[in-house]
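1. just coords:
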């Protein structure tokens, strides 16, 4: 690397436009930030120092837009979307901001002239892993689209000190490592200590009559925690709008007890600080134990209360009355984690601001919308009544009153139906008493939506059927989407350049325009270019796999990829059974004609989810055998990609030939990985589940590999008394696959290692792997045959990309804006704050 220029001395003439975009201005700003912020000169600077200097250089160019945006929203009192989510899986900020600012090429040139590699600097960024997967990634896509569409918005969540764990694979097993994403600092955020608020926990309530003769309640808490906001600008694509992601960090109201310290109690002197900060310490603490449950509920109350108090502060700052709350804010509950907001807003309005019940309830129900993300009844949150009452004594009183009034309405609409009353009640009294958070969200929201057409229908038929019967007008659908800026433009610049060379770049903001490349699907030259780009990307991934795992994979083989959270309903083990099926064919006939495949898996299992962790071990064990068997002769390779995250996803989606979306029909709410794969030209093998249904409708049935039972067939089979052992006994191929696992062949002769997996499949099989097995195997044979005709496969791939316009998160946000939030764009004009 060449020697970088020295930082400016006092005699150097500095350009007036310190945030200009010329190459020379960018280089000077970069060196200034290295010197004045990082406190380094080139001889001592690390790659991370260079990354931080570049990040601050880019952030400087965001700030003008950010401040203009905030000022415009304040002056216009713009109606604002507040997106409440326990997860925001943003991914690295630098590359995305370069794309959205439109300065990727300038920065690349500036770094090159300074002897630095932009790609290396991009890899230095620590990913803020503030989410588990789809829920948090969706929230991130929606923030990108809200800004791009110039919609006033605030994202509210928790600034977890430790995000989702880093994943190591040791002897085939997942090992969780602490994710210290903040260890080198975060150049994208700005702390706002002057906007800190306090959150109460525990204690008791006291009722009294105020000076106007009104019944009031005072909450006397046991513990008070301070919430400190950290703001990150979220820039839209080639617009001036920069919205805010506001994440809350927990602190003690008093960090140090001098009395305890002076009396010799050194631990007690800092105990309150440590106890309070635990609330924002880690993403989703393991809640199998009681203390974990307490901490998780504390987290939910913490960020919801902080956020609602912040909204009230904004209202007051803009001289708007609390009566205007639902006109100023539309608050979306991203799943049930923020559902306590219904009770907390009632408490704030009544107890802190003196409002009467009816008025407060009218404001509350007009404010909230609730997005349901699951069809799994066990995933609908509920809290033990004892725990809830001890931690949030005022909220349980409010919930009881909401419930009393609500059940009176139910009795009027459905008289003499005690079963319905029991199911709709906010309190589950069927055994140990629980508070049902989904019920609270439904009662307290004006709109309830699912996240795919099939999912929204199933929500109305199953988990929320009684609420649909009660409030049919509340229910609607908003099919999920993903941002093409990160998952095509940033992730796949070569394909982006090819498409743009044919149809211009307007598609990046209007993804429906991708339809225009359909005309090139039958152009041999375009197909050749498209195929060459895919091969080059696959080679890049193959090189990365070799460097990370020392496994060599063939980039000309079919890249068959399944990357997502590891869960039994997502059926990674069905994919694994197919690998064993192909392996058995080769062992029976070593010269068998098998379409070469590279099977790539990635994803994390919840730390307490034993079966998911066993599936990871199972996949790695299969790979250990298959990858070293000389009979296979390179026709099959199996690789588990450790520590799958957004940064790694940006490598994987563009390299896929086949996208595995094989969940049991009726279990996946939507999925968004399926969309990212298809946008990048992967073909899908999948069931009629979640958004797969709509993807197949858009790309055409002939460009989608469909298998498996439908939702109705799954329900019928279970109702008839499903016996997985019958499939094992009647299907010789399946029996050979299962027997090979049970024999210990993939576990060094240990017949006990995968026994729980085998027993579950043969005697329970909740997710109907064995019922779908033969259909899956047959469909995979169709995939193999299709891949042998590369030219036709490429045509199908082009059509998948061309027809994915519906699945932009921009379309999703337009749907929300029109049907639920009732908000309009607010364009931002730039002002220069540096001029007097």
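-> Received, thanks. From a predicted model like this one, the values you see are computed outputs, not experimental measurements. Numbers count the residues shown, from 1 in each chain.
2. Going by C-alpha atoms from here, please, whenever you check contacts or count neighbours.
-> OK.
3. what's residue 746 in contact with, if anything?
-> 618, 621-622, 625, 740 (C-alpha atoms under 8 Å, 6 or more residues apart in numbering).
4. starting at the chain centroid, how far to the longest helix seen in the chain?
-> For the chain, the helix reaching the highest residue count under DSSP state H is reported as helix 47-76. The chain centroid and the centroid of helix 47-76 are separated by 24 Å under C-alpha atoms, centre = their mean, to the nearest Å.
5. tell me what it is packed against?
-> helix 23-36, helix 94-101, helix 118-124, strand 223-235, strand 242-252 (3 or more C-alpha pairs under 8 Å, 6 or more residues apart in numbering; DSSP states H and E).
6. putting a second one here so we can go through both:
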């Protein structure tokens, strides 16, 4: 027995009970099966065994988790608070086994209980708490923060229903409920003692106190309770376990007997319904006003809960709120938590009695803002009528923040009222809006983009006025992804081969992959590399057959485009190339091409008609191509439904070619491009987002480049872009577009894809036609290269070996150095480590 003393009580840790011997692990699984799950072995299901195993692993994390929190408190560390409306964590079990370093011994223990570890790992429900890249990036950053020993805490919403399950029916996306909590969540711990209250609506009253100070009282007409659920986030072999705290909304009073007794049966539970709706589902469709209201409620709810919690933690540690910004740094992951700027001001001024200037000093030195988009429509704006009804006090605060800010603008740029109007947090054009990105810019110490091109475009275009006012605020931190999940866990075959040559160090230090470069010219190693890649493709082919019934050849090129479905990401440009090849083969069945399997995956936003139509186009083309015996030995098209982290762990390792074909200047960064390249896929892409940095890192000769640059896209649009002229002048493109419009790929229905065809012919907002021929020519180069397996393998190895800088560990080190001014902390060492 080991005894550890804390401030509150003596904590007894039984080393034998939570040791990592096979015997202790077997006993732990059996104990948790009986005492936690409540089942005997002879009647337990696979889900029961998974749950017992998960609790057994969690038992071995808890001591690290508690020790981490105690050491942070003891040494008075500065803490990073990462606010994100999404955390797409993925399944925990396999990742925790890797980070604990106990996979082999767990596998043996499970086998001795006549169970299969891989099968149990597959029983875990995935928390669908994110739409895509934003939430997955947040998850990667939490992994790296813990791995690097950075004191940190993630805050978000514990959505009861996550990102919808996607089914494909008659080629169309159908959204289905994702009740990921149906069987519980063994990794989380409910903390009701740390509940907070959050208000909505109501009215404000102002007065001058006896000292003549202006005071305001906000009286909300709805108050909900935020209940935290904590999950330990374990670092890779670091001894550190940070916390992800997700908030669930509950009613203060779930049932009102007085209303029930008076016959108001709906009113008796009305507060419960209102409160629980807030954390019910991830990002409701905001096409309707109610959807917009609920989305704003969600954003304010988790941000207010989190800030109140930070203040409580800060004061409990014995600190004064006057130095809140010295102990706490808050990162806003996009605009969703940007209401935090007004909320922290409210808490400091209205609740804790600070004067405005001191409160603003604390607030503006607490927050930092990460921008994730170059699309103006994605910079959130809230209509004043909705904002004022839900958050009347915050609207008053924003008016005051804006008035003081515009005074600064006028002083720096006198007699430039056009600039003042452009920069105002309140958009006065037509219906008035609150510009949330501008609130974040005004209230943050730093503003960062997520790729070099993205940051430069923020400076020159999207946030140009703010850059001219505060150039020192703007910093670039290129995104990264964790090599733990996206290589070590998802691609064990390739990981084992790499480890056999360079050791295990690369898992915690991805720069060590550069040692693989010396093997790129070794024909024996290239053969081994092809062998493990083929094995991974066989596994994916089996999955495709099970999920879709489509049989694909693992020796064909796996050409993958898996990401959110959006016009700017140009999945339909990929389809145009597929149809170009289709027509070529129909004209000449003897044409020599590299057999290719085109893999698509991704979800369209429920209210985004054109994205849904693109999915229908992909599935309709697949129906024709896959059933045509003249072409289906050379071409296969597969749309894999319900793309998520689990699915990604199968696709990223198996891809030969990564499609990163967004219109230049539209993708902020991308992280799928990094995951593919890290696993050895070659990239075909534009000079967009992080593609530019990936191309520079892996070597221009190992990247298939096509298309206009961001500057050329802007110039083309400025000069007047006429897609119909390109259609008329390019016979191959005209044949493809006419085929889509004729109904050839829609069972004779010529009207089905008319909205898509008309959009391309008349406006083509994302310049598919302008890049079409360059894309086709580049794809022809890809075909030629794939027919030379030695050359392809050499390029693949160089791609994987040169991806060290795209680890999220490097991103977090950049944040620590350039934005957060924070040092690493080595658990047990008693002192912070160097930056």
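-> Arrived safely, thanks for sending. Bear in mind that the values here come from a model prediction, so they are computed numbers and not experimental data.
7. Now the longest helix of structure 1 on structure 2. Mean distance?
-> Its matched residues in structure 2 lie on average 0.6 Å from helix 47-76 of structure 1 after superposition (mean C-alpha distance after the TM-score superposition for structure 1).
8. what does whatever helix or strand comes next after that helix correspond to over in structure 2?
-> Where DSSP states H and E defines the elements, the next helix or strand beyond helix 47-76 of structure 1 is strand 80-84. The alignment of strand 80-84 of structure 1 onto structure 2 (TM-score structural alignment) covers residues 79-83.
9. hang on, the earlier thing: the longest helix of structure 1 to strand 80-84, inter-axis angle?
-> 130 degrees (axes from the mean of the first three to the mean of the last three C-alpha atoms, to 10 degrees).
10. re earlier: counting neighbours, which bits of the match of strand 80-84 of structure 1 end up buried?
-> 79-83 (16 or more other C-alpha atoms under 10 Å).
11. Save these as JSON lines, and put in distance to residue 693 of structure 2 too.
-> Listed next are the buried residues of stretch 79-83 of structure 2 as JSON lines, based on distance: C-alpha to C-alpha, whole Å:
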{"residue": "79", "distance to residue 693 of structure 2": "30"}
{"residue": "80", "distance to residue 693 of structure 2": "27"}
{"residue": "81", "distance to residue 693 of structure 2": "28"}
{"residue": "82", "distance to residue 693 of structure 2": "25"}
{"residue": "83", "distance to residue 693 of structure 2": "27"}
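12. still on that earlier bit, among the contacts of residue 746 of structure 1, which one lies nearest to residue 174 of structure 1?
-> residue 618 (11.1 Å; C-alpha to C-alpha).
13. Among the contacts of residue 746 of structure 1, which are located in helices?
-> Those of the contacts of residue 746 of structure 1 lying in helices (DSSP H): 618, 621-622, 625, 740.
14. so how much does whichever strand or helix holds residue 408 of structure 1 differ from structure 2 once superposed?
-> Under the criterion of DSSP H and E, residue 408 of structure 1 resides in helix 393-413. Aligned to structure 2 and superposed, helix 393-413 of structure 1 gives a mean residue distance of 0.6 Å (mean C-alpha distance after the TM-score superposition for structure 1).
15. so that helix aligns onto which residues of structure 2?
-> So helix 393-413 of structure 1 sits over residues 392-412 in structure 2, by TM-score structural alignment.
16. for that stretch, which positions count as buried?
-> 392-395, 397-398, 401-402, 405-406, 409.
17. and which of those is nearest to residue 17 of structure 2?
-> residue 394 (51.3 Å).
18. Identify the residues contacting that closest one.
-> Contacts of residue 394 of structure 2 (C-alpha under 8 Å, 6+ apart): 342-343, 346, 388.
19. Keep only those of the residues you listed that are in strands.
-> Per DSSP state E, strands hold no members of the contacts of residue 394 of structure 2.
20. biggest separation within those residues, which pair?
-> Taking C-alpha to C-alpha, no two of those sit farther apart than 346 and 388, at 15.0 Å.
21. and residue 660 of structure 1, helix, strand or coil?
-> strand (DSSP: H, G, I helix; E, B strand; the rest coil).
22. I'd guessed it sits against residue 561; true?
-> Yes. With contact defined as C-alpha atoms under 8 Å, residue 660 of structure 1 reaches residue 561; the gap is 6.1 Å.
23. Present the contacts of residue 394 of structure 2 as JSON lines; the columns should include neighbour count.
-> Converted to JSON lines, the contacts of residue 394 of structure 2 look like this (neighbours: other C-alpha atoms under 10 Å):
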{"residue": "342", "neighbour count": "22"}
{"residue": "343", "neighbour count": "23"}
{"residue": "346", "neighbour count": "21"}
{"residue": "388", "neighbour count": "18"}
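24. for these, which one is nearest residue 94 of structure 2?
-> Distances from residue 94 of structure 2 to these, taken by C-alpha to C-alpha, are shortest for residue 343, at 38.2 Å.
25. nearest residue to the closest one other than its sequence neighbours?
-> Nearest residue to residue 343 of structure 2 in three dimensions, chain neighbours excluded: residue 304, at 6.5 Å (C-alpha to C-alpha, 6 or more residues apart in numbering).
26. so what corresponds to the one you found in structure 1?
-> So, by TM-score structural alignment, residue 304 of structure 2 is matched to residue 305.
27. buried stuff in stretch 56-69 of structure 1?
-> So, applying 16+ other C-alpha under 10 Å, buried residues of stretch 56-69 of structure 1: 56-62, 64-69.
28. next one: stretch 615-633 of structure 2
-> 615-626, 630-633.
29. got it, and stretch 444-461 of structure 1?
-> Buried residues in stretch 444-461 of structure 1 (16+ other C-alpha under 10 Å): 444-460.
30. do the same with stretch 772-781 of structure 1
-> Those would be 772-774, 776-777, 779-780, for stretch 772-781 of structure 1 by 16+ other C-alpha under 10 Å.
31. ditto for stretch 460-479 of structure 1
-> Buried, per 16+ other C-alpha under 10 Å, within stretch 460-479 of structure 1: 460, 463-468, 470, 474-479.
32. Show me the contact partners of that stretch.
-> Contacts of stretch 460-479 of structure 1 (C-alpha under 8 Å, 6+ apart): 375-377, 410, 413, 420, 423-424, 442, 446-453, 456, 459, 670, 691, 807, 812, 815-816.
33. closest to residue 32 of structure 2 among the buried residues of stretch 392-412 of structure 2?
-> Of these, the one sitting nearest to residue 32 of structure 2 (C-alpha to C-alpha) turns out to be residue 394, at 47.7 Å.
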